[in-house]
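Asker: Sequence and predicted structure, then a few things I'm wondering about:
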Amino acid sequence: MENKNNEEQTNKIKETLFGLSTGIIQKAINNNVDLKNYRMRREALETLGKCLSMFILYITDGAMEYCENEKRSTILVRDILNSLDDSLFLDIHDELKRQLTIQEETNRTEISKVSENIQAQYPENNELDNNQKEGKPKNKDDDFDILLQALE
């Protein structure tokens, strides 16, 4: 009886682990693979979901080894990239690295645009910052942070 309960709990854990939605998997496939003349059975999608979950666990395990070696408790992007590289998933490693580089450039561009907009809207804040750098006292009327002023 106890063995049956343990088996049921194990099955629930497996279902949770491999519980990726077939809709998400189907959408990812349709967005990246041309399936004009093909259909996928539900069982095939479920199998792909299990494969994906196992792949995630495999790469995460490798990334955790890097964390343990460096005595960290947080997995970083570089740990995942190293795990992909060690596992010889070089195509995935290279594509992910390329996409991360593009994302970082996009983020830098957006941050610089926001910074330029704030400086253009509130040029008096730039003067205040320069005065403070030169050791001049801050105006008592300008107690608000730049971001708070931008919200007004």
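Answerer: Cool, the structure landed.
Asker: okay, CA-based contacts and neighbour counts for the rest of this
Answerer: Noted.
Asker: Now do Thr60 against Leu84, distance only.
Answerer: When CA to CA, to the nearest Å is the yardstick, Thr60 and Leu84 sit 9 Å from each other.
Asker: Kindly report the same for Asn30.
Answerer: From Asn30 to Leu84 the distance is 25 Å (CA to CA).
Asker: and if you look at Asn6?
Answerer: As judged by CA to CA, Asn6 and Leu84 stand 34 Å apart.
Asker: who's more crowded, these two?
Answerer: Neighbours were counted for Asn6 and for Leu84 using other CA atoms under 10 Å; Leu84 has more, 22 against 11.
Asker: ok, the more buried one touching Asp94?
Answerer: No: applying CA atoms under 8 Å, one finds Leu84 not in contact with Asp94, separated by 9.4 Å.
Asker: Go through the longest helix along the chain and flag the buried ones.
Answerer: In the chain, taking DSSP state H as the definition, the longest helix is helix 90-121. By 16 or more other CA atoms under 10 Å, the buried positions in helix 90-121 come out as His93, Ile118.
Asker: what's the next secondary structure element after that helix?
Answerer: helix 123-133 (DSSP states H and E).
Asker: now that next one and helix 90-121, what's the angle there?
Answerer: 100 degrees (axes from the mean of the first three to the mean of the last three CA atoms, to 10 degrees).
Asker: Sort out which residues of helix 123-133 are buried, please.
Answerer: So for helix 123-133, counting by 16+ other CA under 10 Å, buried means Asn125, Leu128.
Asker: gap between that helix and the chain center?
Answerer: 36 Å (CA atoms, centre = their mean, to the nearest Å).
Asker: And here is the other one:
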Amino acid sequence: MNSISNSFAALSLDSGDPHEDEKQANQSRENRRKMTKKEKKKASASRLNGAEGKKSDNQLDQQALGTSLSMPLVWIDLEMTGLRVEEDRILEIACIITDGRLVKTVEGPDLIISQSEECLARMGEWCQNHHSANGLVKAVQKSRVTEQEAENQ
């Protein structure tokens, strides 16, 4: 990944009307309300019979939404020593930013965070088995990235 000093600068959050998605969705609902029963039935039947051509399910979903879905989505994946937020520690964090159509726009850091042997020993049985089997425990033991350094990235 190319290093971006401010990853969020790549998102273009301030471009265009922030309420555009909502306006388009409202317009789409209004258009559906104006359709006659016969038109609605015909549109539904054509979708069921595959008359939409070779569009993917995603394209059909987007068409049904009637919106551009322009706002970004931030996906954060954490691997932790357990599920207790107050006590357990992060072992690995990854971040991906997509547009509203789920097309990846920015791939953030994937960081493996160093933790003490004591911290790793406190993991529950499931975490110990799972994180050992996939190699995460060894990667954590080798990592030199501290929690503070990860927060600063």
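Answerer: Structure's in. What do you need? Bear in mind the structure is a predicted one, so any value in this text is a computation, not a measurement.
Asker: What would you report as the TM-score here?
Answerer: Overlay of the two chains. TM-score (TM-score structural alignment, normalised by the length of the first structure): 0.26; 74 aligned residues with a CA RMSD of 5.1 Å.
Asker: list the residues that contact both of Thr60 and Leu84 of the first structure?
Answerer: The contact sets of Thr60 of the first structure and Leu84 do not overlap (CA atoms under 8 Å, 6 or more residues apart in numbering).
Asker: What helix or strand is Gln62 of the second structure located in?
Answerer: Counting by DSSP H and E, Gln62 of the second structure is found in helix 57-65.
Asker: And that helix, what does it pack against?
Answerer: With contacts defined as 3 or more CA pairs under 8 Å, 6 or more residues apart in numbering; DSSP states H and E, helix 57-65 of the second structure has no helix or strand neighbours.
Asker: right, and Asp110 of the second structure touches Ile96 too?
Answerer: No: the pair formed by Asp110 of the second structure and Ile96 falls short of the contact definition of CA under 8 Å, at 9.2 Å.
Asker: if I look at Lys38 of the second structure, how far off is Arg32 of the second structure?
Answerer: Relative to Arg32 of the second structure, and taking CA to CA, Lys38 of the second structure is found at 12 Å.
Asker: which of these two has more neighbours?
Answerer: Between Lys38 of the second structure and Arg32, Arg32 has the larger neighbour count (other CA under 10 Å), namely 12 against 9.
Asker: Quick check: closest non-adjacent residue to the more buried one.
Answerer: Lys40 (7.9 Å; CA to CA, 6 or more residues apart in numbering).
Asker: mind checking which helix or strand the one you found is in?
Answerer: Counting by DSSP H and E, Lys40 of the second structure is found in helix 37-48.
Asker: Now that helix: buried residues?
Answerer: For helix 37-48 of the second structure, it's none, nothing buried (16+ other CA under 10 Å).
Asker: Next, the angle from it to helix 57-65.
Answerer: Using the same axes, to 10 degrees, the inter-axis angle of helix 37-48 of the second structure relative to helix 57-65 is 170 degrees.
Asker: Verify the assumption that Arg33 of the second structure is located in a helix.
Answerer: Yes: under DSSP: H, G, I helix; E, B strand; the rest coil, Arg33 of the second structure falls within a helix.
Asker: how about it, what does it touch?
Answerer: By CA under 8 Å, 6+ apart, Arg33 of the second structure has no neighbours at all.
Asker: so how far is Lys41 of the second structure from it?
Answerer: Counting by CA to CA, the gap from Arg33 of the second structure to Lys41 of the second structure is 13 Å.
Asker: Likewise for Ile112 of the second structure?
Answerer: Counting by CA to CA, the gap from Ile112 of the second structure to Lys41 of the second structure is 53 Å.
Asker: And Pro109 of the second structure, by the same measure?
Answerer: Relative to Lys41 of the second structure, and taking CA to CA, Pro109 of the second structure is found at 48 Å.
Asker: same thing with Lys23 of the second structure?
Answerer: From Lys23 of the second structure across to Lys41 of the second structure, the span is 25 Å (CA to CA).
Asker: Let me see the ranges of the strands in the second structure.
Answerer: 73-80, 90-98, 104-112 (DSSP state E).
Asker: Of these, which is nearest Lys142 of the second structure?
Answerer: For the strands of the second structure, the distance to Lys142 of the second structure is smallest for strand 104-112, at 9.2 Å, taking CA to CA.
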